[in-house]
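Engineer: Test case, fold it:
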Amino acid sequence: MADKNIEEQQQELLEKYDSESRFRVFKNKNTALFIKVFAILIGFYHLYVSYFGTLVTLKHRSLHVAGILALTYFLYPAHKNADRKKMPMYDWFLGLLSISTTVYIFMDYLGIVHRAGLPNNLDLFFGVVLIVLVLEAARRVTGFALPLLGVLFIAYALFGRQMPGFFGHRGYGWTEIVNHLFVSTDGIYGTAVGVASTYIFLFILFGAFMGKSGMGQFFNDISLALAGHTKGGPAKVAVIASGFLGSINGAAVANVVTTGAFTIPLMKRTGYDAEFAGAVEASASVGGQLLPPIMGAAAFIMAEVLGIQYKVIVMAAILPALLYYLGIMTQVQMRASKKGLEGLPKSQLPKVRDVMKERGHLLLPLLFLMYMLFFTGKTIIYSAFWTIIVTIGTSMLRPTTRMSLKDIIDAVYEGTRSVVPVAIACAAVGPIVGVTSITGFGLNMAHAIVSLGGTSLLFTLMFTMVTCIILGMGLPSIPAYLITATIAAPALVRLGIEPIVAHLFVFYFAMFANITPPVALASFAAAGISGGNPMKTGFESMKLSIAGFIVPYMFVYNSALLLRDTTFIQGTLVTLTSIIGVIMLGSAAEGYFFTSMKRAHQLVLFAGAMMLISANLLQDVVGLVIIVVILVLQWSRAKKQNIIEAI
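Structural biologist: Predicted coordinates:
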């Protein structure tokens, strides 16, 4: 009964802060069965093409979008207060209308190809239908922000002649816009949908199979076994478990609610206050999307957008992500030391040996995935397919993780259902990316950002950061990255920054929109569990994530941090100075090292840590000297306090 209450509370929180979780639960068994079978067929289609190869691009992407659109109208009601136990006739109609868009493309594919750029009336009709259906589906699933952006960009394409200054363009007619968004691979059926219909779909399915095999429980148990007994242990458990899970599922709010239901009460019981406990969970969950190898599927999208190998993205992202988590861990440790918080008794914790014996084999699919991606030369899609098969086989090794046929079918259904919000968001990004490509808006925006920044790289980076956080508010991680990559990243590339560096920079800050007030959904969800103040939890999350706000600037000024084009000695030096800088940043933010710091010492230590950002050797030396001086003063002060207490 208690478990049921916890599940109900989790679902309520998810529905409150995550519109993606407000799907229907049908009262009519026949309707529920039909929807489930429909979703399972979509899932098996994607598994089939991942092994045997996809149809031609336009057919495959249109079939993917049509299936996901129909599933959206079947699963998601038109508004919050709608009855979620039955489906109105208009949603049946909208679902069938969604299917008609791909039926039309299959029936007249050669005609559409031959007419390229000269659409007939039926092309325009189905084009308008598709655009409206995608925007409405995005409203139901993600809220108003994304479809509103889509509408604004379409209006921008229509009325470009009336736009002032360098944002003006020649303007496009409705026929041109609809044709571009409907039948080209630069519109709704563009790169975002291409990635959603392959990489994202398969890796979300992989996450669903891992969940069914008990991977979530394994991460919780191994985190408890490794860190639960240490100073402030439950907070470290939250950081480790949420980081691992976040990398696989890429859903910050869902990760907060599922993992946080276990970790946040533990943190509060140990002595952390409600806001800090919620902030630890929120910042760790968001950071999972920055953590290789999967990065919530962002690594695969970035590789596709940039046209580079997946493993290049992973190698570039790994050190900054570890520095981000080091920053959180430092503050957790310092807060525990400052407040005298202890860990959990070892007698109450699982043993590493027992956890590994019972569920350690669940790591094999992840190791297999790494092998396939890094050493075999196989495609990402092919590797993902076989990783899912290996996951099923591996689960059979122990009775506690064994998946039945029902579990496998349910994993396909739940995975497909989980794909819907991301896939719809990727389709809804189509009008934004499509309009940007034909109007040159990205270049104009880049010009505006560079103009605001003037000749200062720092100011340009700051304006880009703010732009990314604003654009990422309330959006799932994948569309948030795609939009910022389209609009904000070109500004940095224009300044001579490498594309991979620019894209990682905007990706970081698009993710941080989830913990940055006033719209900090991950922080607000964590506050719902901890009982803390939502806005205070948001600001506490920002403080805990301070390394994440600084690290992107570090790798822009010093790309050696991404371990690219650098010697072993250079890489080692930049890693060491970065580790020192991040630890000192965390200590300065928390105001503790050996003992509590004076405010002046905090500020000086922060300045010393910031000196380690650039690749300038003189600044590094000055920064290190400042840090050593502050630490000596802190050590001396702590020693005096100990002597006084002893007396």
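
Engineer: going forward, measure contacts between C-alpha atoms and count neighbours the same way
Structural biologist: Will do.

Engineer: Wait, S223 touches S242, no?
Structural biologist: No: contact between S223 and S242 fails when scored by Cα atoms under 8 Å: they sit 9.7 Å apart.

Engineer: These two: which is more packed in?
Structural biologist: S242 (32 against 24; other Cα atoms under 10 Å).

Engineer: what's the helix or strand for the more buried one?
Structural biologist: Per DSSP states H and E: S242 is located in helix 233-249.

Engineer: tell me the strands in the stretch 251-400 of the chain, going along the chain?
Structural biologist: Using DSSP state E, counting those that start in this stretch, the stretch 251-400 of the chain contains no strands.

Engineer: would you list every one of the helices in it?
Structural biologist: For the stretch 251-400 of the chain, applying DSSP state H, counting those that start in this stretch gives helices covering 252-270, 274-287, 298-306, 310-339, 352-359, 364-375, 380-395.

Engineer: Of the ones you listed, flag the one that's most buried.
Structural biologist: Highest mean neighbour count among the helices of the stretch 251-400 of the chain (mean count of other Cα atoms under 10 Å): helix 274-287, with a mean of 31.

Engineer: structure for this one too, so we can compare:
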Amino acid sequence: MLRSKLILWISTIIGLYHIIIAGQFLPQLGFFIPTQIHLAISLTCALLIIFILFRAGKKESSKIPFYDYLLIGCSFVSLGYVIFFYERVLQYSQFGFLDKTGVFLAVLLCIPLLEAVRRKTGWVFPILILSLVSITIFQKYLPGILYGEGYHIDRLLYSAFVGSSGIFGLPLKVATSILIVFLIFGALLERAGAGKWFMDVALSLTGWSKGGPAKAAVLSSALFGSISGSPSGNVATTGVFTIPLMKKVGYTPKFAGAVEATASTGGQFLPPVMGAIAFVMAEWIGVPYAQIAIAALVPALLYFLIIFVSVHLQAYKEGIPALPRKELPNFWNVFSAGWYYLIPIIALVYFLIVKGFTPEISGIYSLPFLIGCSFLSKDRDNWLLPKNIMLSFETAVKGWVLIAVVTGAVGIMVGALELSGVGIKFSQFIIDVSGGNLLLTLLLVGLASLILGMGLDSIPAYITLATLVVPALIQMGIPDISAHLFVVYWGLSSFITPPVCIAVYVACGLSGSKVWETGGEAVRLGIAAYLIPFAFIFSPGLLLKGSVSDIAIAVITAIAGSILLACSIRGYFIKNMNIVERVVTSIAGLLLIGPGILYPLIGFIIGIVVLLWQKFTKVKSNTELPGELPN
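Structural biologist: Coordinates of the predicted model:
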């Protein structure tokens, strides 16, 4: 009880501190905190929370073991030096090397940082970081693209501890300014009851149709997944409601789990928040956030269109009935009971897009709207009074500590890549293997993104890919936003692609299905994650770039192609399809999504032929009478 209260108060203080810093309130009062000191304070808070709450092994215990006190002490000594002796840290930057004290302090920070990442994410990411560090140290003994000059450990630690791309680099800056603000926004929205309202609205809109609960799962998971920032976390949150409901109406457990996994993963593609990846991308590329949100809109909608049509067709294919209207909430009753939840979201979009404020300022300016509208709820439990606000801060901070330590640890990796040059060499290697062919380069980058993204959460996956493989696409002449969105889709597809499909694992725990069969369904449902990136590379109109006619043609043909792809995947158009019909329909769908006018025109003709054939064979089968029995 004492520990839980302590965490509640610490989380509240951490949340308030970051709002004050992100909102730039201190400079208005004449106080200024250097960025590196702020980052050190934030990282200290994150490491403290992790070592208080999470044990080294699988066994949970409220008692903190002695070695965790040692790790906390190491963190405090190293980060405390940055906070209280900031000028000496600046001198390291000027000298270009670390003395023995600096090396000692860097080690004291790297060890607890990597251990914190391991506890929260598993072994994959720490092993990746240590592998790249080892490559940097032993480069002169390695073959091929890994060969290089090699650097001593003290030079590597300098890059991690002091370098501009190290622990205190851009990823941690984004985590301690933008991401924590949006996690607080999302936690307050959920605490105010918006999550249940989103689900009820989606169910009232779609529940009356065949496969209604699955369609509601797609809508609600898309909306809330965009804000939550974690595919697996969103599955665990919304899947508790959606998966049992899908199973209740007749969907198989594997299909129900796959729908939730793919929809929750797709939330990371969907503006306005895009699971906070868009904010990291905007800082990385150096463009306004609005450009990324606008460019990402149509591909995200196509992704969900394929899932939505797929669950609709599956309902017809399996004869799954609609829910009785008497069991469904009335839309207007539901909407009128929670319409005010739209106020803070509209305010957020207004500040982000219309006013063009920075993401963190937009998020902070939207908080008063969110807190104020909560008092319009008839349920007093949804009112954002101090207790609920504190509980929201606790939820947000517990989710943020993972992002903080991961983005800090990413700095070790990025620093090692910059020294070794492996990132540039890797990109050049891809181009060399592809022979400069754009399509082959895209295939190799996609495959590399899928593999490198396995086992990582969305933000570290994106940062890793932006460092290693995006340069290959940019070198091929692909615009920055297109290149980064390409690796986002392929990297996050690892959440639904076996064997390391984290979102599917979580969904299986709720649906009771097996991982491989659910993962197979998820791959089919989420086929857009693999195909749509190729479409917007070859057809920029899908990113809303080009003339109005180019954009209109690209969007309309892509919508038609997406529907045909969904039909071929589910094996149902206006009736069940045989293997030949499915293959032909797939070809038609791919051609419609393709660039230019000729390919979509061919796809359109093929699609019409398939449709007419399906109608003809269906009518024929309905009109044929069974043959008479012989006398």
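
Engineer: ok, back up a step: between the helix holding S242 of the first structure and helix 274-287, what angle do the directions make?
Structural biologist: Relative orientation of helix 233-249 of the first structure versus helix 274-287 (axes from the mean of the first three to the mean of the last three Cα atoms, to 10 degrees): 30 degrees.

Engineer: Off-centre distance for helix 233-249 of the first structure?
Structural biologist: 14 Å (Cα atoms, centre = their mean, to the nearest Å).

Engineer: now that helix against helix 298-306, angle please.
Structural biologist: Using the same axes, to 10 degrees: helix 233-249 of the first structure against helix 298-306 is 40 degrees.

Engineer: What is the corresponding segment of the second structure for helix 233-249 of the first structure?
Structural biologist: Aligning helix 233-249 of the first structure against the second structure (TM-score structural alignment) gives residues 212-228.

Engineer: Mean deviation, the matching stretch versus the first structure?
Structural biologist: Per the superposition on the first structure, stretch 212-228 of the second structure and its aligned residues are separated by 0.5 Å on average (mean Cα distance after the TM-score superposition for the first structure).

Engineer: Residue in the first structure paired with F138 of the second structure?
Structural biologist: Under the alignment by TM-score structural alignment, F138 of the second structure pairs with F159 in the first structure.

Engineer: Likewise for V107 of the second structure?
Structural biologist: So V107 of the second structure corresponds to V128, using TM-score structural alignment.

Engineer: Where does stretch 427-437 of the first structure end up in the second structure?
Structural biologist: Taking TM-score structural alignment, stretch 427-437 of the first structure hits residues 408-418 over in the second structure.

Engineer: Could you do stretch 488-503 of the first structure as well?
Structural biologist: Against the second structure, stretch 488-503 of the first structure falls on residues 469-484 (TM-score structural alignment).

Engineer: Can you get me the start-to-end distance on that stretch?
Structural biologist: Terminal residues of stretch 469-484 of the second structure are spaced 9 Å apart (Cα to Cα, to the nearest Å).

Engineer: buried ones in that stretch?
Structural biologist: Judged by neighbour count using 16 or more other Cα atoms under 10 Å, the buried positions of stretch 469-484 of the second structure are V469, V470, P471, A472, L473, I474, I478, D480, I481, S482, A483, H484.

Engineer: Surely the first one and V445 touch.
Structural biologist: Yes: under the criterion of Cα under 8 Å, V469 of the second structure lies in contact with V445, with a separation of 6.3 Å.

Engineer: what residues are shared contacts of these two?
Structural biologist: Residues touching both V469 of the second structure and V445 (Cα atoms under 8 Å, 6 or more residues apart in numbering): V487.

Engineer: Translate I277 of the second structure into the numbering of the first structure.
Structural biologist: Under the alignment defined by TM-score structural alignment, I277 of the second structure is paired with A298 of the first structure.

Engineer: In space, what's closest to that match - neighbours in sequence excluded?
Structural biologist: Once flanking residues are discounted, A298 of the first structure sits nearest to I478: 6.5 Å by Cα to Cα, 6 or more residues apart in numbering.

Engineer: Relative to G267 of the second structure, how far out is the equivalent of the one you found over in the second structure?
Structural biologist: Counting by TM-score structural alignment, I478 of the first structure corresponds to I459 in the second structure. For I459 of the second structure, the distance to G267 of the second structure equals 13 Å [Cα to Cα].

Engineer: Would you mind telling me which of the two has the busier surroundings?
Structural biologist: Taking neighbours as other Cα under 10 Å, I459 of the second structure and G267 compare with G267 leading, 30 against 26.

Engineer: center of the second structure - which residue?
Structural biologist: Per Cα atoms, centre = their mean, the C-alpha nearest to the average position across the second structure is that of Q268, at 3.6 Å.

Engineer: Would you enumerate the residues in contact with that residue?
Structural biologist: Residues in contact with Q268 of the second structure (Cα under 8 Å, 6+ apart) are G225, S226, G229, S230, P231, M274, G275, A276, I277, S458.

Engineer: any idea how far it lies from C508 of the second structure?
Structural biologist: For Q268 of the second structure relative to C508 of the second structure (Cα to Cα), the value is 20 Å.

Engineer: Count residues in the vicinity of V488 of the second structure, would you?
Structural biologist: Neighbours of V488 of the second structure using other Cα under 10 Å come to 29.

Engineer: looking at it, it is touching T464, isn't it?
Structural biologist: No: using Cα under 8 Å, V488 of the second structure is not in contact with T464; the gap is 10.5 Å.

Engineer: returning to that earlier point: could you say which helix or strand contains the closest residue to the match of F138 of the second structure other than its chain neighbours?
Structural biologist: Excluding the flanking residues, the one nearest F159 of the first structure by Cα to Cα, 6+ apart is G171, at 5.7 Å. Of the helices and strands defined by DSSP H and E, none includes G171 of the first structure.

Engineer: do I497 of the first structure as well
Structural biologist: According to DSSP H and E, I497 of the first structure maps onto no helix or strand at all.

Engineer: Enumerate every residue touching it.
Structural biologist: Neighbour list for I497 of the first structure: V556 [criterion: Cα under 8 Å, 6+ apart].

Engineer: same question, the one 5 residues further on
Structural biologist: For A502 of the first structure, the contacting residues are A489, P490, L492, V493, V556, taking Cα under 8 Å, 6+ apart as the criterion.

Engineer: if we take these, which one ends up nearest to G571 of the first structure?
Structural biologist: Nearest to G571 of the first structure, judged by Cα to Cα, of these is V556 at 15.0 Å.

Engineer: residues near whatever residue of the second structure lines up with the closest one, how many?
Structural biologist: In the second structure, the residue matched to V556 of the first structure (TM-score structural alignment) is I537. If you count neighbours by other Cα under 10 Å, I537 of the second structure ends up with 22.
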